[in-house]
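K.L.:
Got a sequence here, can you model it:
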Amino acid sequence: MIGPQVAWLPDGRRLHLNHGPIDLIVEVFGAREEKRHAYAQAADRFQTILTELVCELPELRRRADATPRKFESPTANRMERAVYRHAPAFITPMAAVAGSVADEIMAALIDGRTLDKAYVNNGGDIALHLAPGQSMAAAIAGTGHGLADRLVIDAADPVRGIATSGWRGRSFSLGIADAATVLARNAAEADAAATLIANAVDLPDHPAVTRVPANSLAPDSDLGERLVTQNVGALSPAEVAEALERGRAVAEDFRRRGMIEAAAVFLAGENRSVGSIALRAPTEELTRMLADA
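P.N.:
This is a model prediction of the structure:
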């Protein structure tokens, strides 16, 4: 594996940070000098973030319990803090790795800087920074709805992290959600919750769902022999509704317990949502914001 790679994307506005499985897109808005320093800080922090995690990988793959463990890496500690509150449900810190990396790079990015807004996008798990009066537009991928699934986060919202999980994504899922998108206080917490909510969108033992042991696909998977979804066949409207309701119920429980702010689950063109931050259909203003972002 080659070392950390830092490069500008062709638009000259977004920084691309890549090292092994970590693939980040970073964009900053504000005064020119502030942006220059912010990008440099993010690139500097990125140099060691993967090697730090690799050193603690065996313990990070172990199931979390209600007492948080202490790790050497600040990113690993972010991962642990995001998952231990979900015990006794099965979850390991790896469920929050993408969001935690995004949060860690964001912390470096904004340290000592005065910025209008910024985002760190780690494969769809996103950390946000918003100064007062600012907002950020985002699209939810993998829902089957195309441009209809858009949302806007305002600075006044208690949301600084967005994460999406589902069986079609880059990580394994125990459920059948096309997507489960979560808004939370940070990206690590959103990532962990999205994993569990996507797992809950399910129809156990349904013949249209193909599942295989996780370790048959990735021998070192933290999921071990647990069955992960590989394909979802045709489902009746009633079955889709049942699966979505299972995920919605878990999301609502998380919301009531203060673990997330809002969530939406998607399956076969249908969706359910919880929380006060609703999905917003495209408007002329939102379309412009997305074009500018």
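K.L.:
Please make it C-alpha for all contacts and neighbour counts, starting now.
P.N.:
Fine.
K.L.:
which SSE is residue 159 in?
P.N.:
Using DSSP states H and E, residue 159 falls within no helix or strand.
K.L.:
residues contacting the residue nearest to it when sequence neighbours are not counted?
P.N.:
Spatial nearest neighbour of residue 159, excluding adjacent residues (Cα to Cα, 6 or more residues apart in numbering): residue 185 at 4.7 Å. By Cα atoms under 8 Å, 6 or more residues apart in numbering, residue 185 lies in contact with 158-161, 260-261.
K.L.:
Okay, helices next: where are they in the stretch 51-200 of the chain?
P.N.:
Secondary structure of the stretch 51-200 of the chain (DSSP state H, counting those that start in this stretch): helices at 57-60, 74-83, 97-110, 187-200.
K.L.:
contact partners of the first one?
P.N.:
What it means is helix 57-60. 76, 92-94.
K.L.:
Tabulate those (TSV), appending neighbour count and distance to residue 112.
P.N.:
TSV is the format used below for the contacts of helix 57-60 (neighbours: other Cα atoms under 10 Å; distance: Cα to Cα, whole Å):
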residue	neighbour count	distance to residue 112
76	28	23
92	25	33
93	26	29
94	25	29
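K.L.:
can you name the two of those residues that are farthest apart?
P.N.:
76 and 92 (11.2 Å; Cα to Cα).
K.L.:
here's the other one to compare against:
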Amino acid sequence: MTRRPQIALLSDGRRLHLQDGPIDLIVEARGRAGEVRAAYEAAARRFTGLLDELCAELLELRRGAEAQTSLKGVVARRMHAAVAPYASDCFITPMAAVAGSVAEEILSSMLGAATLDRVYVNNGGDIALHLGRGEHFSVGLMDRPDRDGVMRAMRIDANDAVRGIATSGRHGRSFSLGIADAVTVLAASASQADAAATIIANAVDLPGHPAILRKPANELQPDSDLGARLVTRGVGELSKEEIATALESGAECARQLFDRGLIEGAVLRLCGDMLVIGTKDIEEQRSRPLVLESAVA
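P.N.:
Below is the predicted model:
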């Protein structure tokens, strides 16, 4: 029997829910009623069969990224393009950008079918955005993704360069080589944000520290694209100095990506401490920094 994705409006009548296997999207578009309807229909059409497209090339998508690729699908090639800037420096596969790339593809299909004021496509916290003139989007920052409670809210305006947001860390849906509770990255696209969040979260680390429990990825998930590489499964008590050292390691990675134009900003969190990159400390390199505001209940 052919598997069919689940596609339905949520109870508020404004948001669309698209779910197929591990892909779980919440979509909201704003604009004229007819345009929103056309956009949601386009999203549903594009979503149908998208997981099958990715599965057809899954073996290659789980291989380390190389300069050349034989990937055929639009989303698969977007995934590869997002991780390619890192391939010469570390092991990374296109799967590091899968959530952001899927969100970006659904957003593209909607914008191709309708004229909209604002759209977000949220794929488990990795978000692709469209902001028309005068529009803005506020996103809540959580201390760690497996707990409730927003500690800050971040506002993105239409004239900001950010159109993608992604979060990675050891508490997320995927394995992490680092110890960050969460790293949230802002970038020009969701696929770029997704790849960069993985890289920066891996860099928040204290290699060889006895309080950090690590296991081979393929012992936890036999088909993991990380193979036998050690992933973080637990972090014991760390001193303030150790937390600062780990965060600074990730922050230096984030600064380098910012300088290369790969990200617009990042927020790194570990054991209750936080570092923000791309705003206060280097705001002179951008015409206007993004704004971090206190969260509103």
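K.L.:
one step back: return the residue of structure 2 aligned against the residue nearest to residue 159 of structure 1.
P.N.:
Under the alignment defined by TM-score structural alignment, residue 185 of structure 1 is paired with residue 188 of structure 2.
K.L.:
hang on, the earlier thing: format the contacts of helix 57-60 of structure 1 as TSV; extra columns: distance to residue 152 of structure 1.
P.N.:
Below are the contacts of helix 57-60 of structure 1 laid out as TSV (distance: Cα to Cα, whole Å):
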residue	distance to residue 152 of structure 1
76	29
92	30
93	28
94	28
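K.L.:
can you count the residues close to residue 206 of structure 2?
P.N.:
18 (other Cα atoms under 10 Å).
K.L.:
Please apply the same query to the one 5 residues further on.
P.N.:
The burial count assigned to residue 211 of structure 2 is 12, neighbours taken as other Cα under 10 Å.
K.L.:
is it true that it touches residue 235?
P.N.:
Yes. Contact criterion Cα atoms under 8 Å: residue 211 of structure 2 and residue 235 qualify, at 5.9 Å.
K.L.:
Can you check which residues contact both of those two?
P.N.:
Between them, residue 211 of structure 2 and residue 235 share no contacting residue under Cα under 8 Å, 6+ apart.
K.L.:
So which bit of structure 2 is the longest strand anywhere in structure 1 matched to?
P.N.:
Ranked by number of residues, the top strand in structure 1 under DSSP state E is strand 22-29. Taken onto structure 2 by TM-score structural alignment, strand 22-29 of structure 1 occupies residues 23-30 there.
K.L.:
quick one: that stretch to structure 1 mean distance?
P.N.:
Comparison of stretch 23-30 of structure 2 with structure 1 after fitting gives an average deviation of 0.4 Å (mean Cα distance after the TM-score superposition for structure 1).
K.L.:
which stretches of the stretch 51-200 of structure 1 form strands?
P.N.:
117-122, 125-130, 135-139, 150-154, 161-165, 179-184 (DSSP state E, counting those that start in this stretch).
K.L.:
The last one to strand 150-154, inter-axis angle?
P.N.:
Here strand 179-184 of structure 1 points in a direction 10 degrees away from that of strand 150-154 (axes from the mean of the first three to the mean of the last three Cα atoms, to 10 degrees).
K.L.:
Would you mind pulling up the elements that strand 179-184 of structure 1 packs against?
P.N.:
Packing partners of strand 179-184 of structure 1 (3 or more Cα pairs under 8 Å, 6 or more residues apart in numbering; DSSP states H and E): strand 161-165, helix 187-200, strand 262-267.
K.L.:
and that strand with strand 262-267, angle?
P.N.:
Angle, strand 179-184 of structure 1 to strand 262-267, by the same axes, to 10 degrees: 180 degrees.
K.L.:
quick revisit: now, among the contacts of residue 185 of structure 1, which is nearest to residue 21 of structure 1?
P.N.:
After measuring those against residue 21 of structure 1 - Cα to Cα - the closest member comes out as residue 161, at 20.0 Å.
K.L.:
Please pull up the equivalent of that closest one in structure 2.
P.N.:
Residue 161 of structure 1 maps onto residue 164 in structure 2, by TM-score structural alignment.
K.L.:
got a list of what the nearest residue to that match once chain neighbours are set aside touches?
P.N.:
Nearest non-adjacent residue to residue 164 of structure 2, counting by Cα to Cα, 6+ apart: residue 190, 3.7 Å away. Residues in contact with residue 190 of structure 2, defined by Cα under 8 Å, 6+ apart, are 100-101, 103-104, 126-129, 163-166.
K.L.:
Please apply the same query to residue 276 of structure 2.
P.N.:
265-268.
K.L.:
Single out the most deeply packed of the helices of the stretch 51-200 of structure 1.
P.N.:
The highest mean neighbour count among the helices of the stretch 51-200 of structure 1, using mean count of other Cα atoms under 10 Å, belongs to helix 187-200: a mean of 30.
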